[in-house]
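**Q** Let's see this in three dimensions:
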Amino acid sequence: MKAWICNDWGDPQSLVLGEMPTPLPGKRQVLIDVHCSGVNFPDTLMIAGKDQMKAERPFVPGVVCAGTVMGFGDEVTGFKLGDRVTAILYHGGYAQHALADDIQTHLIPDAMCFDDAAAFPTTYGTVYRALVDRGRLRAGETLLVLGAAGGVGLNAVELGRLLGANVIAAAGTDAKLALARSYGAQHTINYTHESIRERVKEITAGNGADVVFDPVGGDAFDEALRCMAREGRLLVVGFASGRIPSAPANRVLMSESEVIGVLYGGKRTPQVARANFAKMIGWYLEGKLKPHVSMRFPFDQVPAAMNALLDRSATGKVLVTRA
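**A** From the prediction side, this is the model:
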């Protein structure tokens, strides 16, 4: 099979398109004929050797894919050949065929295209895990979303509004903020020339944000921590800025706030992940959730697809598709 291979740590241009044997599924694994792969920021960290869980080289990056079942292990139940699925992977998504654990593989309805399926599990799954399971977001609360036009950020805006929150979107350009407004944000902050702290205080009449969704880290985290409401929850989702921040304990103490880590994948709590996925699929079928795909690249342009994330030219999701 054809696959994009990481032989050495580096940038997307260091990946090599080559041939690899089609993998054989283990007892609890599903072999997927990949139709579409989602491009995610962790992919760029993984090939650079900066991910917190380093893969053993050589390996094929790509943490999510959608396609059809072409094989499965002896202990797998609930799937048959030809089933349409989406899956979260450790790696392997940028290939013609990919292996996924059965507990991280989900059936998709006929009404869902493979593009939407590949855009769905990591972003919406992460956002639901963050806002509902970890952040305990309630209707009427104020939700501040950092990086609000990115893959997870835009979905956080969308799901936050669906849950009844007052959503403040923060991003770096007016065009990105306009997109966030189209997905339900009531207020916006352009943090290239506006202070997150001052604008949040202004918007909330000094009360601050009840929940902060932060996939950015760095300076944005520092500012967000200074505009938390009492008993607020700051959700640590990622570090797209490149700097992992530290939380001054005195600020957490004085606001009685919480800094909460969010790690989604589904392997730790598969029953919860499946229930969450089913609920979100229901919303998708009702037209309440719709992934925003801004860029699609053919399979032979995986490095360009990854660079679209790194240079911040993409909004929402970036996909790699096979003809």
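**Q** only C-alpha atoms for contact and neighbour calcs from this point on.
**A** Fine.
**Q** Next, the buried residues of the host helix or strand of Ala180.
**A** In this structure, Ala180 sits in helix 174-182 according to DSSP states H and E. Neighbour counts over helix 174-182 (16 or more other CA atoms under 10 Å) mark 176-177, 179-181 as buried.
**Q** now the other sequence, so there's something to compare against:
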Amino acid sequence: MKAFSIIHAGASPRLTQRPDRAPKSDEIKVRIAAAGLNFADLLMIEGTYQDTPAPPFTLGLEAAGEVIEVGSDVDRFSVGDRVSVYCGQGGLAESGCFAASRAVLLPDEVTYDVGASFQIAYGTSHLALAHRARLRRGETLLVLGAAGGVGLTAVEIGKLMGARVIACARGPEKLNIARMAGADHLIEADTQDIRTSVKDLGGADVVYDPVGGDQFMSAFRACNPEARILSIGFAGGQVPQPRLNHLLVKNIDILGFYWGGYLSFAPEKLTNSLAKVLEWLAEGRLAPHISAVLPFDRVEDGLDLLRQRKNTGKVVIRISD
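**A** Sure thing, here's the model as predicted:
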């Protein structure tokens, strides 16, 4: 079985032949049709992701495909079911065995490409905005990195939740994609001053930040009293260091958010959130943006798109038809 794997620490990932196996009692075996790439895959390659497995392991945090075998204790799925799986690892392979608790049934209206790319991006944005930040109708949401894999979903979901959305991204093409996703106002990150632009629009009540660095600090200074800042990640390469006394002056909350962590301490929150996202997908209220679909032998090209920030929305690897 082909798999895109890291064999030992420090080695570059590559396509390898991996032994196949039967599912354990609580697992399902999936013939993988498509896998979504994420920034976390790059961190795993570098060994800096918080959940990097010990080598050897196969990359791929999320995938979709057909159930081809079920473990003896599994009663939620049957052979032939179409599923989306939050793998954690193992999605970039021709097949894989995964805990049944990490899989959800795909509605017929949802393609495998979308099924392989919605859980982390849409799941992150919905749970972060609805549960962690308690975004309310009529509030102003500032989304940094608004055309990226998670940022674009935050624009969509924020708009669905009734917020006024300010999208910040680099370049007219990315800003136009954010506008089509529902953004009310656009800020060009390289040529406009984020702090001044946001304050001129009335300030931010909630900030969604997968970028970090200077953009975080600019957004922080543009927050309204009692604003909530969601720290999603640091794609810009720098972890910001805000001064805590400034938090006190405006009563601002900085909220750390790691979507996958809910599996270990509150899985029902994650499950309920995904159910809402799937409902919206089936109803056509969300329009997933996939900027590239590449064949299995071009995984490296897909990772380079993420590495160089050339993607808008998601990059999907097509494993099989």
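**Q** ok, back up a step: against structure 2, where does whichever helix or strand comes after the helix holding Ala180 of structure 1 fall?
**A** Next along the chain after helix 174-182 of structure 1, taking DSSP H and E as the criterion, comes strand 187-190. Under TM-score structural alignment, the alignment places strand 187-190 of structure 1 onto residues 185-188 of structure 2.
**Q** after superposition, how close is that stretch to structure 1?
**A** Here stretch 185-188 of structure 2, set against structure 1 after superposition, deviates by a mean of 0.7 Å using mean CA distance after the TM-score superposition for structure 1.
**Q** Contacts for that stretch, please.
**A** Residues outside stretch 185-188 of structure 2 that contact it (CA atoms under 8 Å, 6 or more residues apart in numbering): 165-172, 175, 178-179, 194, 197.
**Q** what's near enough to touch the residue most central in space within structure 2?
**A** For structure 2, the residue sitting closest to the mean C-alpha position, by CA atoms, centre = their mean, is Ala121 at 2.6 Å. Taking CA under 8 Å, 6+ apart, we find Ala121 of structure 2 in contact with 149-150, 153.
**Q** Now name the helix or strand holding it.
**A** Using DSSP H and E, Ala121 of structure 2 sits in helix 119-126.
**Q** Show me which parts of that helix are buried, residue by residue.
**A** Those would be 119-126, for helix 119-126 of structure 2 by 16+ other CA under 10 Å.
**Q** Structure 1: matching residues for that one?
**A** Taken onto structure 1 by TM-score structural alignment, helix 119-126 of structure 2 occupies residues 121-128 there.
**Q** From the chain's centroid, how far away is the matching stretch?
**A** Centroid separation for stretch 121-128 of structure 1 versus its chain: 6 Å, with CA atoms, centre = their mean, to the nearest Å.
**Q** and what of stretch 107-119 of structure 2?
**A** Computed by CA atoms, centre = their mean, the separation of stretch 107-119 of structure 2 from the middle of its chain amounts to 14 Å.
**Q** in it, what's buried?
**A** Going by neighbour count (16+ other CA under 10 Å), the buried part of stretch 107-119 of structure 2 is 110, 112-119.
**Q** I'd like those written out as TSV, with distance to Leu15 of structure 2 and secondary structure added.
**A** Formatted as TSV, the buried residues of stretch 107-119 of structure 2 follow (distance: CA to CA, whole Å; DSSP: H, G, I helix; E, B strand; the rest coil):
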residue	distance to Leu15 of structure 2	secondary structure
Val110	28	coil
Tyr112	22	helix
Asp113	21	helix
Val114	23	helix
Gly115	23	helix
Ala116	19	coil
Ser117	21	coil
Phe118	24	coil
Gln119	25	helix
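**Q** Can I get these in CSV including distance to Val299 of structure 2?
**A** Shown next, in CSV, are the buried residues of stretch 107-119 of structure 2 (distance: CA to CA, whole Å):
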residue, distance to Val299 of structure 2
Val110, 23
Tyr112, 17
Asp113, 15
Val114, 17
Gly115, 18
Ala116, 14
Ser117, 15
Phe118, 19
Gln119, 20
